[in-house]
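Visitor: pasted the sequence and its predicted model underneath.
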Amino acid sequence: MAKRLELLFRTEAGTTSTLGIDDPKEPVAAADIREAMDSILAAEVFYGPSGYYVSKIGARVVERHVETIDIGVE
């Protein structure tokens, strides 16, 4: 199963922006995530249509499982 770590930030415009990391190092530790997100905010490196990231909203690990079903189509 593919995993993705999603870091959620609030932007200057008040919208939510998500930074995704595929196949994160396991185990995912909350303290490491907080530290990484603080570093991202301090560096002010992400800028988009809604402005810079200004605060942390949260983080989540998303797992996706895809099962192909053969329906006999050629």
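Guide: Right, received. Where do you want to start? Numbering: from 1, shown residues only.
Visitor: drop to CA atoms for contacts and neighbour counts, all remaining ones
Guide: Will do.
Visitor: now the strands for the protein?
Guide: Listed in chain order, the strands of the chain (DSSP state E) span residues 2-11, 16-22, 47-48, 51-64.
Visitor: ok, structure two:
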Amino acid sequence: MSQVLELKFNTANGKTMTISVNDPKQNLTASEIVTAMQTIISEDVFHNEGHGLVAINEARIVDRNVSEIDLSQS
């Protein structure tokens, strides 16, 4: 199973931008995530179509399970 931390932000042009982090640290707290997202906004290094990030939208951890199917037996 792999995990991805998705950080979603509102942009100045009214759209949403997602930053994905593969294999995030286990046991992240909401406070740690909010602090990181606020830092990302204040540093103003990410833009969407030339528009900066202006607000936190949401954060979520996505779990993905992949099961390979052996097709050589068919």
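Guide: Nice, thanks for sending it over. Quick caveat: nothing in here was measured; it's all calculated off a predicted structure.
Visitor: can you lay out the strands of structure 1 as CSV showing distance to D32 of structure 1 and mean neighbour count?
Guide: Shown next, in CSV, are those (distance: least, Cα to Cα, whole Å; neighbours: other Cα atoms under 10 Å):
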stretch, distance to D32 of structure 1, mean neighbour count
strand 2-11, 12, 18
strand 16-22, 14, 15
strand 47-48, 23, 11
strand 51-64, 11, 16
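Visitor: and of these, who's closest to A36 of structure 1?
Guide: Across the strands of structure 1, A36 of structure 1 has its closest neighbour in strand 2-11 (9.5 Å, Cα to Cα).
Visitor: what angle sits between that closest one and strand 51-64?
Guide: Angle of strand 2-11 of structure 1 versus strand 51-64, following axes from the mean of the first three to the mean of the last three Cα atoms, to 10 degrees, is 160 degrees.
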